[in-house]
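Asks: Using only what follows, build the 3D model:
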Amino acid sequence: MSEGTGPAPAGGTAPYRVLARKYRPQTFADLIGQDALVRTLSNAIETGRLPHAIVLTGVRGVGKTTTARIIAKAINYAGPDGSAGPTTGPTDDCPICQAIAEDRLTDVLEMDAASRTGVNDIRELIEGVRYRPTRARYKVYIIDEVHMLSTAAFNALLKTLEEPPPHVVFIFATTEIRKVPVTVLSRCMRFDLRRVDQTTLAQHFARICEREAVSAEPEALNLIARAADGSVRDGLSLLDQAMAVGEELVQTAVVKEMLGLADRSRILELYDAVMRGEVPAALESLRSLYDVGADPVVVLQDMLEITHTLTRLKLLPQQAAAELPENERVQGGAMAEKLSVPALTRNWQFLLKGISEAQQAPQPLQAAEMVLIRLAFAAELPTPGDLVRRLSDAAAAPGGGGVPMGGGATDGGASGGASASLRVEQGGQALAQTAPEARSVPETKAQAGIPQPQSLKAVVDLARKHGELRLAGHLRNDVHLVRFEAGRIELNPGEHAPRDLTGTLGKLLTDWTGSRWVVSVSDAPGQPSLTQQEAAAELRLRNQVLEHPLVQAVLEAFPGAELARVSGPMDSDAELGTAVPDEAGSDMEEEG
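Replies: Down below sits the predicted model:
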C-alpha cells in the first residue's frame, strides 16, 4: 500500500478523513515497498499480457484491495476523450477512472467474501459475467477476503474462472492464501505483497506529516513504523492517533506512552540484570518502567525481540550490527559475547511462554515479575549438554566423588568420574592440581557418613543439590581455583563474582558437611574457570575426532560437511583412539 496524492484538507464543515483514506494510493507510482509487484504488473499491462484472473495475498494493510482498484483503473483507462488505451501512469483525467475511484461504476464490482460467502452469491455474480460492460473496457470483479467463500461457492466459480469471456477480469485478495483451494490458485496469477520495511514506513510517515503541516520527531516515527509491523494502514492509524494526542507535534514520549513502550536502553539494562541473576535489580527496573506507563506484556515482547537480536549479533555479527543504532550495537554486542546460543534459545522459549502467561494473567505485572525471576534462575542452569555430562559423571563416579584418573589434572579438581570431554590431562590450557589427601579432621558429622567434596566441581554439585543455583553458577563461571584441600579452599574471584562469595561458601559448606571449611581469597591467578576448562577439553576432543582417518575420509568425500556436536556423553580418550567410527558417531556427526 502506500503513498497517495490524496486531496487537500477540506474546510471546517467537512467531515475529517482519516490518513489511511486520505493518502490512499491512486496509481502504481504511489505504491511503496512493492517494487517487484509494480514492475511485473506494469509490464503485463503495457504489453497486453495481463491474465484474466489475479490473486493478491499479503498481511493486512499492505495494499491488496488498493492494488486491485489501481489495476481496474489502469486497464480501463480511456483518457479525457475516450480514445486512449490502458496505462500505468496517472488516471485522474479519465472520467471512467474517476468513477471507479468513487465506487460508482457498475462495470467494476467489489464484493466482500466475508459477508457474502454462499454459492447463491457466486451464482448471481456468474450470471452477470456474460454481459458486456456498459462504459468500461473490461468488467472487473474484485473479491476481497476470497478465502472466506464456502467450498460450494469455490466450486461454482471454477468453470467461469477457467474460461471467462474476454471482457472479464477477476481480482482476488486474501490474507489467508493457504485457505484458497489449489484448483482456484492454479487458474490465477499470484502476487505476494511484502511487508513494508520500517525505514520505508518511517520515511512515508515523515512525508505525510510534512503535508499535514505537523512536526514529528524521527524517533517517534520510527516507533510507529516498528509498531505497524509492515502494515501501512496500521501505521497510518497509529500516526492519526499520535497527531490527535500531540496536536501539531508528534513526540517520542507521547508515542511511547500511547503504545505502552519502554526506553530501549532500559530494556537492555533489564535484560542484562536478569542474565546476571540480579533479581532485585531486575524487579526494581521492571517496576520503574511500569510506573512510567510501560505495559508489562510489551516489556516482555521487547525482551523477546532483544533475544533474537543478540542471537543474530552472535551468529551474524556484521549483518545484524548494520541494522542497529549505535547505542544498541555497542550494548548488545557486549551482551552477545557473554551469552551462549543455547542460553539464548532457552531464553526465547521462556519468554514465549511468559508472554502468553502475562496476557492471560489478571495482574500482568505480577506475571511479568515471575517470568523475570524464572529467567534469572534459569540463567544459572546448565545447558542440556552440561546436564548430559553431569549425568555421565554421576554414573561413573561411585559415591559422588573420587580421585583424578591417571594422576592428571582435571577440570578444577573434578572427581575421578569426570568424562573425557571435560578432562584435560596434558598439554592443554586448563591444567589443575590434584587434590592432596584429606587431612585428619576432628570427630564431627563428617566422620559419621557425610561425604566431603574432593574438588571444586564437587562443591558446585553440592551447591546445586541444595538449591543454591546462583552460587553454583558463580563458582563455575566467575572464580579461579588456586588451592583445594579438605577443609580449605583458596579462590581468585572474577569481576562478576559477589563480594561475599567466599564467606557465604564457607558457611554453607560447614552447614552441609558438618565439618569446618575455610574459603579465602588469593591474588594468585589460579586455574581457568570450570567453564573455560570444559570448553578447552571439548575443543581438544573435537580436534582428535577430526584427525581420525575415517573422519577425514568422510570430509573429503563430502566437501563442505562440518562436524556437529550431538547430545550424548563424549567418549573417553582411550575409546576415542581405537573406536572413533563407532563411538564418536553418537556424539559428533557430519552435516553438509
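
Asks: okay, CA-based contacts and neighbour counts for the rest of this
Replies: OK.

Asks: which stretch of helix or strand covers R123?
Replies: R123 belongs to helix 119-129 when assigned by DSSP states H and E.

Asks: ok, residues contacting that helix?
Replies: Helix 119-129 is contacted by residues K139, S150, A152, A153, F154, A156, L157, T160, P164, P165, V168 when judged by CA atoms under 8 Å, 6 or more residues apart in numbering.

Asks: Could you turn the buried ones of those residues into a ChimeraX selection?
Replies: Remark: buried members of these, expressed as a ChimeraX selection using 16 or more other CA atoms under 10 Å:
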select :139,153,154,156,157,164,168
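
Asks: Can you mark which positions in the helix holding R123 are buried?
Replies: V119, I122, I126, V129.

Asks: ok now that helix, how far from the chain's centre?
Replies: Chain-centre distance of helix 119-129: 45 Å, with CA atoms, centre = their mean, to the nearest Å.

Asks: Return the angle between stretch directions for the very next helix or strand once past that helix and helix 119-129.
Replies: Reading on from helix 119-129 to the C-terminus, the next helix or strand found by DSSP H and E is strand 139-144. Angle of strand 139-144 versus helix 119-129, following axes from the mean of the first three to the mean of the last three CA atoms, to 10 degrees, is 160 degrees.

Asks: Second input sequence below; structure requested for side-by-side comparison:
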Amino acid sequence: MSYQVLARKWRPLSFATLVGQDHVVRALSHALATGRLHHAWLFTGTRGVGKTTISRILAKALNCESGVTPEPCGQCEACRAIDADRFPDYVEMDAASNRGVDDMAALLDRAVYAPVQGRYKVYMIDEVHMLTGHAFNAMLKTLEEPPEHVKFILATTDPQKIPVTVLSRCLQFNLKQMSPGAIVEHLGHILGEEGIEFEPPALAHLARAASGSMRDALSLLDQAIAHGAGRLEEEGVSRMLGTVGDDHLFELLDALAAGDTTRMVTLADAMEARSLSFDAGLQSLASLFQRIALVQMAPGAIADEAERARLAEHAARFDAEFVQLAYQIAIHGRSELTMAPDEATGFTMTLLRLAAFRPEQPPALDGPLPGVGDGGAGRARPLPEAASPVKPAVAAPPVAAVPARTEPEATAPVNRPTADGAPEEAPPWEDVPPASPDDRPVSAEERFASDAPEDDSVKHANRSNDVAGALEAALAAGDWHAVQRVLAPGGLVRELCQHCEWVGFADDRLDLRLANTHKHLIEVHAALVDRLGELVSERAGRKLRVRVEVGAIEGETPAQRESAERQARHVAAVAALERDPFVGEIIERFDARFVEESVRPL
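Replies: Got it, this is the predicted structure:
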C-alpha cells in the first residue's frame, strides 16, 4: 500500500476537527443550522490555512443524506464521495489553468442543470483572482442570481485582484494564519496518534518555519520524520531547517552581556561550520530581543511561565533602551546580508555592532567615583585629591630639585556657573583640608613613602568611607542629581533614577517622585524600588529606606536635565558655526543651506 502524506491523511473532515479558524466555523455553522444559506462564499487567506478543506466540509454539510447540517455524518455515500473527490455535484476548478472566458462559459452552461446525485451543485473555484477580466464579467450575472440548486465557493490568496463587482456578490471570510502554539499542539496530537517520539522544542522549530501554514507544517513534519529516522529531536530538526536553536542564541546573549566578543565570534564560526542559515539566525535573534522586550515592558504577554522565567534572567542584564537598539541592529543586519562580502561576514559584523553599541557599565567601587554636586552636568568627575584613599602616582623630581616651601599654598575654591550665570559654590565635601596632617609641605621622600601600597582592607574601608560621606552630604543638600552620581546605578535601577525627582529626605527615608510616563517601571518590576533601597543602604553604610510615588514632575529629573544640556550644547554649537566666517563664505558662495539638525557638538 502506498504511503499517504500527513497533509492528506490528517486533512480535517468536519468543522469540529478544523484548527485555528473558529470565526469562520462559527459563522458557517450558524448559517447551516438556521437555513440562512448564501449562494456564494469567498474564502481568502495565505496558503495552507484551510480554504479548500472548508469548501469540502461545506459541500458535505449541504449534501449530507441526513439533511443540511453543520455536522455532516461523514458515513453516507455523499460524504464519502466528496472526501474521495468523486462526487459528481462537487466540482473543483483551478482558475490558474482554466482562466479564460471560454472555460467560465462552459462551467456556467453546466450549472443550469439539476444535480445528479446531491441536493446542491457546488462549484469551488480556487485561486479565483487568476481569472481574466472577461471571465469575471461572464460570471457576474450567474453569480448574482444563480439557480436555486447552485452554490459557488471562491478561494484566493490575493483578494486585492478580485473586482469589487464580484466581492459585492459574495460573503467574504478571511482565514487567519495559524499561530505557532496551535501548530505545535496539532503536530503533537498527530505524532501521538502516529506513535512517533518527539521533543517539544523540535515542534516549535517546525511551527516557526511553517510561517502560519498548517499544510507547510505537516510537509515539514514528514521531512523531519524521515530525517530523524522516525524520531524528532531538536538538534536534528534545527540541522534540517538550518535554523539556530534557542540555546545557541542564549549563548550569544551571555557573551554579549559579559562583553566577550571573542566568544561571540567563535559562536558565529561554529554556525558557519554547521552550515546554519545566518539569515534565519538574525531573524531568530531579533525575535529573541522582541520577547525580552516583552518581558521587560509587558511580562503578562508571555503565556509560558518557563519561557518567561528564562527570558527574565537575560532581561535583567540589559537596559530597555539597549534591547530596542539591539532589535533594530538585528533586523537591519539581516537586510544588509545581501550587501555583505558574504553572509558570515555580515552576521559577524552585526554581532560586533551589538557589542560596540552596548552602553558602558557603571563604574565599580574600586574605580574612580563620579563627581557629585556639579549640578548634574552629565560628566564623570573624580573626587578631590584629599578625599581619595590613594594618592595618584606622579613622577617625582630629584630631592635637590624640589624647592623648600615654608608655608602651604592656599587652595582657591572652585566656582562653577549655574544655569542663570551666577557662580555656584562648591559643595561641602569639596572644601577639604590639606592632605598633610601638620599643614606643612610634603617632601619627595614623604611622597615616595606615601605611594607605598596599602592593605586591601584599608583601601576598601577608605573607599567606603568616601562614598558614604559623599552620599550623606548630597542627601543633606537635597541634590538628587548628586545622589544619583554617587550611587552610580546600572540597568533598570538607573532607568528608575533618571526619571525620578527629589521629594525629601527625613527619618532615614528618601522620598522620590516618578514621572507618570514611566510608571510602568515599578508596575512591571515590583522589586525595583527595593533594589534601589538596597543600593542606597550599601553606599551609605547604614539602613536607609526609599519610597517612590507616581505623579507629575514639578522640578527636573536627571533625564530632563541631561536633555536640556544636550540641547544647550547643540544651540551653542550652531551659534558657533553661524559666526564662523568660513562657514558664512561657503553659504554665500555656493548658495548653501545650513542644516541645524546635522550639527553634532563635540
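
Asks: need the contacts of helix 119-129 of the first structure in JSON lines with secondary structure and distance to V55 of the first structure, can you?
Replies: Output for those, formatted as JSON lines (DSSP: H, G, I helix; E, B strand; the rest coil; distance: CA to CA, whole Å):
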{"residue": "K139", "secondary structure": "strand", "distance to V55 of the first structure": "16"}
{"residue": "S150", "secondary structure": "coil", "distance to V55 of the first structure": "17"}
{"residue": "A152", "secondary structure": "helix", "distance to V55 of the first structure": "19"}
{"residue": "A153", "secondary structure": "helix", "distance to V55 of the first structure": "17"}
{"residue": "F154", "secondary structure": "helix", "distance to V55 of the first structure": "14"}
{"residue": "A156", "secondary structure": "helix", "distance to V55 of the first structure": "18"}
{"residue": "L157", "secondary structure": "helix", "distance to V55 of the first structure": "14"}
{"residue": "T160", "secondary structure": "helix", "distance to V55 of the first structure": "15"}
{"residue": "P164", "secondary structure": "coil", "distance to V55 of the first structure": "15"}
{"residue": "P165", "secondary structure": "coil", "distance to V55 of the first structure": "18"}
{"residue": "V168", "secondary structure": "strand", "distance to V55 of the first structure": "15"}
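
Asks: L42 of the second structure corresponds to which position in the first structure?
Replies: Using TM-score structural alignment, the partner of L42 of the second structure in the first structure is V55.

Asks: Can you name the residues that contact its match?
Replies: Neighbours of V55 of the first structure in contact, by CA under 8 Å, 6+ apart: I171, F172, A173, T174, L185, C188, M189, R190, F191.

Asks: In three-state terms, label it for me.
Replies: strand (DSSP: H, G, I helix; E, B strand; the rest coil).

Asks: ok, it to L270 of the first structure distance?
Replies: 46 Å (CA to CA, to the nearest Å).

Asks: What of P296 of the first structure?
Replies: Counting by CA to CA - P296 of the first structure and L270 of the first structure are separated by 12 Å.

Asks: Per the alignment, S392 of the first structure pairs with which residue of the second structure?
Replies: Taking TM-score structural alignment, S392 of the first structure has no aligned residue in the second structure.

Asks: quick one: which helix or strand includes S392 of the first structure?
Replies: Judged by DSSP H and E, S392 of the first structure forms part of helix 384-396.

Asks: Check which element follows that helix along the chain.
Replies: helix 456-465.

Asks: quick one, that next one and helix 384-396 angle?
Replies: 110 degrees.

Asks: Which stretch of the second structure is the helix or strand following helix 456-465 of the first structure matched to in the alignment?
Replies: Next helix or strand after helix 456-465 of the first structure toward the C-terminus (DSSP H and E): helix 469-477. Following TM-score structural alignment, helix 469-477 of the first structure has no partner segment in the second structure.

Asks: need the next SSE after helix 469-477 of the first structure, C-terminal direction.
Replies: Next along from helix 469-477 of the first structure, by DSSP H and E: strand 479-485.

Asks: Pull out the buried residues from that next one.
Replies: In strand 479-485 of the first structure, residues buried by neighbour count (16+ other CA under 10 Å) are V479, H480, L481, V482, R483, F484, E485.

Asks: Pull out the buried residues from stretch 325-336 of the second structure.
Replies: Neighbour-count burial for stretch 325-336 of the second structure [16+ other CA under 10 Å]: A326, Y327, I329, A330, I331, G333, R334.

Asks: Could you do stretch 462-482 of the first structure as well?
Replies: Buried-residue list, stretch 462-482 of the first structure, by 16+ other CA under 10 Å: 462-464, 468-482.

Asks: neighbours of the closest residue to T46 of the second structure other than its chain neighbours, just the number please.
Replies: Closest residue to T46 of the second structure apart from its sequence neighbours, by CA to CA, 6 or more residues apart in numbering: T157 at 5.2 Å. The tally of other residues near T157 of the second structure (other CA atoms under 10 Å) stands at 19.

Asks: Identify the residue of the first structure aligned to T157 of the second structure.
Replies: Under the alignment (TM-score structural alignment), T157 of the second structure pairs with T175 of the first structure.

Asks: in the stretch 351-500 of the second structure, which spans are strands?
Replies: With DSSP state E, counting those that start in this stretch as the criterion, the stretch 351-500 of the second structure has strands at 416-417, 423-424, 500-506.

Asks: and for the second one, what span of the first structure is it aligned with?
Replies: Mapped onto the first structure using TM-score structural alignment, strand 423-424 of the second structure covers no residues at all.

Asks: who does that strand touch, helix- and strand-wise?
Replies: strand 416-417 (3 or more CA pairs under 8 Å, 6 or more residues apart in numbering; DSSP states H and E).

Asks: Run a quick neighbour tally on the counterpart of D246 of the second structure in the first structure.
Replies: Under the alignment (TM-score structural alignment), D246 of the second structure pairs with R264 of the first structure. Here the number of neighbours of R264 of the first structure (other CA under 10 Å) works out to 15.

Asks: measure R264 of the first structure to G277 of the first structure for me?
Replies: 20 Å.

Asks: what's the answer for H480 of the first structure, then?
Replies: Where G277 of the first structure is concerned, H480 of the first structure sits at a distance of 20 Å (CA to CA).

Asks: Can you tell me what P12 of the second structure aligns to in the first structure?
Replies: Aligned partner of P12 of the second structure by TM-score structural alignment: P25.

Asks: ugh, wrong one, I meant E336 of the second structure
Replies: Aligned partner of E336 of the second structure by TM-score structural alignment: E357.
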